[in-house]
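**Student:** No letters, just coordinates:
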C-alpha cells in the first residue's frame, strides 16, 4: 500500500478527534519523518497518530511515516536521517552500548515518550508437542521446531536469550534434529497452525489479538519462565518481571510469570530542546485522540509517558513533562 495514501486514509478517519485541539502559537512548523514498523501494524498506527498531533498542533508542519525495523530505526535516528523512531527501550540500550547487531555505540539516542508499557514475552507451544516447560527441551534433547521473530529485532534477540537462559542454543536445537526459523509473528503462527512449528516466542501486549485469532485453529499451551530465568534475563536485557493473569486466554487457566520490555519513541540529542518539547506538548494536548487511535495507547496515562527507563529522556522532553505537571 502507498504510504502517503495510507497516512491520508488514517488522517481522514481520525482528524475529527483533533478538530477542537488548541493551536500552539510558539515553535514549528516542523518537518518530521518517523521510522516505525510495517504498514498496517501497531507501530504504524501509533506513529501516524503521533504525526497527526504534531500537524494539528503546529499548522504547516510536514510529517512522513516510514516503515522500518527497530535496529535501522535507531541507526537512522542517530544519523539524523529521520527525526523520530520507534523501538523497544531494551534495544535502544543495546544500541547505546554498541552491542550486536550494532556496529558502534549510538550514544546520542534519547527517549521522547513511552508508547507501550507491556511488551511481554509470551511463549506458546502446541498441545500436540507435549511441551509444558522449556527445561524439557534440553533434558530430552528434543527435535523441537522453534519460531522467532525477524532477525535484528529485540523480539528475536530476546527469544534466543530465553532459550539461552535454559542452556539451549540454536546450534543445540539443530544438532538434536530441530530447527529455528525467523520471520514475522503472523508467519510463525501460520507455521504452528500447519504443524510446522512447536514453539513460538515473541514480545507483545496481552491479550494479543494475534494469539486470540490463532487460538481458533491451534491448541496452545502457554509456558512461563522460571524465577532463575527471569532474574538472568532482566539483568542481561534490562527487562522487567510481569505476570500474565490467569484466564487472559481461554487456554491459559493459571497465572504465567514472564518478562516485559517497553516500546518508546526516540530522537537524537541533535534535536533541539524546543522541537522535542513541542512534540511532547502536541501529544499531551491531544492525548484523548492518541488513546482512541490504538488499543495499545489506550492503556497509557499521561503520567506514564515519561517512564522510558532504561533510556533517559531528551532534555527538551523532560522539560515539557515537568511544565505539564506529569513529571516532578
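**Tutor:** Yep, it's here. Note that the structure is a prediction, hence the values are computed from the model and not measured.
**Student:** rest of the way, CA atoms for contacts and neighbours
**Tutor:** Fine.
**Student:** do you know how far residue 161 is from residue 236?
**Tutor:** 9 Å (CA to CA, to the nearest Å).
**Student:** Could I get the full set of strands for the stretch 201-328 of the chain?
**Tutor:** 220-223, 240-244, 256-268 (DSSP state E, counting those that start in this stretch).
**Student:** Make TSV out of those strands and add distance to residue 113.
**Tutor:** TSV is the format used below for the strands of the stretch 201-328 of the chain (distance: least, CA to CA, whole Å):
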stretch	distance to residue 113
strand 220-223	31
strand 240-244	18
strand 256-268	5
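**Student:** Quick check: which of the ones you listed is nearest to residue 172?
**Tutor:** With CA to CA, the closest approach to residue 172 among these belongs to strand 220-223: 20.2 Å.
**Student:** Quick one: list the elements packing against the closest one.
**Tutor:** Under the contact criterion of 3 or more CA pairs under 8 Å, 6 or more residues apart in numbering; DSSP states H and E, strand 220-223 touches strand 109-126.
**Student:** hey, where'd the helices end up in the stretch 51-200 of the chain?
**Tutor:** With DSSP state H, counting those that start in this stretch applied, the stretch 51-200 of the chain shows helices at 70-79, 89-97, 134-140, 154-165, 170-175, 185-193, listed in chain order.
**Student:** nearest residue to the residue nearest to the spatial centre of the chain other than its sequence neighbours?
**Tutor:** In the chain, the residue lying closest to the centroid (CA atoms, centre = their mean) is residue 263, at 4.1 Å. The shortest distance from residue 263 to any non-neighbouring residue, by CA to CA, 6 or more residues apart in numbering, is to residue 88 (4.1 Å).
**Student:** Against that first model, consider the following:
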C-alpha cells in the first residue's frame, strides 16, 4: 500500500511540477484590432477574426476598435498602442516607404496574415462617364475626353483617402490632371462614395473615378441612374499606378457589368493584418494558426464577400512589409510558404 501511495504521489508531482499542467495549456487572449468605421467590410472582418480566435482558444476575445483607416492603423501598431491593425496594400506601402502622408518610413511593422487579396476586387478603382456626357461629347474612352478637351466634372475620393491619390495619379498619367481639366472648363471634386452617387443622380457630375468593391450597390445605383460608359486605365497606366501604390492590375471582363460590353483595366488593392515587429513569436504563431485552422469560422462570421474568397493560401500571401517570423514559422510548417 505504501508503495502504491509513493507511485501515485510521484505521478502527481510530475503532472503538476514537471510541466504537464493542462491548465497552462489553455491559452486565452484579449486583443484589440483597429480597423475603420463601424458597420463596414473591415468591421465584419474583425468579427470573423474574433470568432476564429475564440474558437481556437475558448474564452479569448478580439475587440474591434474604430479608426479613420489603415493610414492611422499602421502608426498605432508601430507605436505599440494596439497589437493588431488592418491596412490596405496601398496604405502599408506608403508607410514602409515613407510616402505621402507619412513624413518618414515606418519599418517596425510586420504582416501577420492577409484578409483579402487584390484579385478579390474588394477595393477597385471604378472609372466611368455618364451616358449624358458621353453622348454629348462623343466619348467612348478617356482618350476621347483628353483629345477633345471635354469640360468634365470628375469626382475622386475625399482627401486623406488613399483611393483619392490612386485616382489622381491615374488621371495625371492619362493626361487629365487637375490643371488640364480646369483649363478645359471642367472641375475635379473630392467626395465620399455615397456623396458621389448622390451627385451623379443629381446630374452634377460627368465622370467618376473612385475606389469601391466590384459591383458594389453604389456602383449599381450609378448604373441605374446614369447608364454609364465604363472607362479603362489601360494596361500601361494601370501597371504604373499599381506599382506606385503597391497594388495590382485587375480587370472587369467584357459583359461582367451588363452595361459594359467592353470591360476595363483598373487597379485593385488587398488588405492585411499588421502587427509590431516586437510581437511575441509564440503569440504571432498562435494567432496565425487560429485563422488557418478555423478558417471556416472566420469566413462564416465575416463579410459574405470574404466567405467566397478566403483560403489558407490567401492568408499566407505576401504583403508590402515582411511577414512576422511567428507567422512565417506556421505558414512554412503547413507548406503555405
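**Tutor:** Here it is on my side, so go on. Keep in mind that this is a model prediction, so the values were computed, not measured.
**Student:** ok so, going back, looking at the strands of the stretch 201-328 of structure 1, spot the one closest to residue 53 of structure 1.
**Tutor:** The closest of those to residue 53 of structure 1 is strand 256-268. By CA to CA, the value is 14.2 Å.
**Student:** Could you tell me where the closest one falls in structure 2?
**Tutor:** Under TM-score structural alignment, the match for strand 256-268 of structure 1 in structure 2 covers residues 264-276.
**Student:** Work out the gap between that stretch and the centre of the chain.
**Tutor:** Its chain's average C-alpha position is 4 Å from that of stretch 264-276 of structure 2, according to CA atoms, centre = their mean, to the nearest Å.
**Student:** what does stretch 283-292 of structure 2 give?
**Tutor:** Stretch 283-292 of structure 2 has its average C-alpha position 20 Å from the chain's average C-alpha position, going by CA atoms, centre = their mean.
**Student:** hmm, back to that, quick one, which of the strands of the stretch 201-328 of structure 1 is packed in tightest?
**Tutor:** Mean neighbour count (mean count of other CA atoms under 10 Å) peaks for strand 256-268 among these, with a mean of 25.
**Student:** Packing partners of it?
**Tutor:** Applying 3+ CA pairs under 8 Å, 6+ apart, one finds that strand 256-268 of structure 1 makes contact with helix 70-79, strand 84-88, helix 89-97, strand 109-126, helix 227-237, strand 240-244.
**Student:** wait, doesn't residue 184 of structure 2 sit right on residue 151?
**Tutor:** Yes: Residue 184 of structure 2 lies in contact with residue 151 (CA atoms under 8 Å); the separation is 5.1 Å.
**Student:** Between these two, tell me which one has more neighbours.
**Tutor:** residue 151 (19 against 16; other CA atoms under 10 Å).
**Student:** who's in contact with the closest residue to the more buried one other than its chain neighbours?
**Tutor:** Excluding the flanking residues, the one nearest residue 151 of structure 2 by CA to CA, 6+ apart is residue 186, at 4.2 Å. Applying CA atoms under 8 Å, 6 or more residues apart in numbering, we find residue 186 of structure 2 in contact with 150-154.
**Student:** Which of those fall within strands?
**Tutor:** Within these, residues falling in strands by DSSP state E are 153-154.
**Student:** Next, format the contacts of residue 186 of structure 2 as CSV and append distance to residue 32 of structure 2.
**Tutor:** Below are the contacts of residue 186 of structure 2 laid out as CSV (distance: CA to CA, whole Å):
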residue, distance to residue 32 of structure 2
150, 49
151, 48
152, 45
153, 42
154, 39
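**Student:** Count residues in the vicinity of the aligned partner of residue 286 of structure 1 in structure 2, would you?
**Tutor:** With TM-score structural alignment as the criterion, residue 286 of structure 1 lines up with residue 294 in structure 2. By the criterion of other CA under 10 Å, residue 294 of structure 2 has 20 neighbours.
**Student:** so residue 294 of structure 2 makes contact with residue 52?
**Tutor:** Yes: contact criterion CA under 8 Å: residue 294 of structure 2 and residue 52 qualify, at 5.3 Å.
**Student:** Identify the residue of structure 2 aligned to residue 228 of structure 1.
**Tutor:** Using TM-score structural alignment, residue 228 of structure 1 pairs with residue 236 in structure 2.
**Student:** quick one: that match and residue 328 of structure 2, what's the gap?
**Tutor:** 34 Å.
**Student:** Likewise for residue 104 of structure 2?
**Tutor:** For residue 104 of structure 2, the distance to residue 328 of structure 2 equals 27 Å [CA to CA].
**Student:** swap in residue 184 of structure 2?
**Tutor:** Residue 184 of structure 2 is 52 Å from residue 328 of structure 2, by CA to CA.
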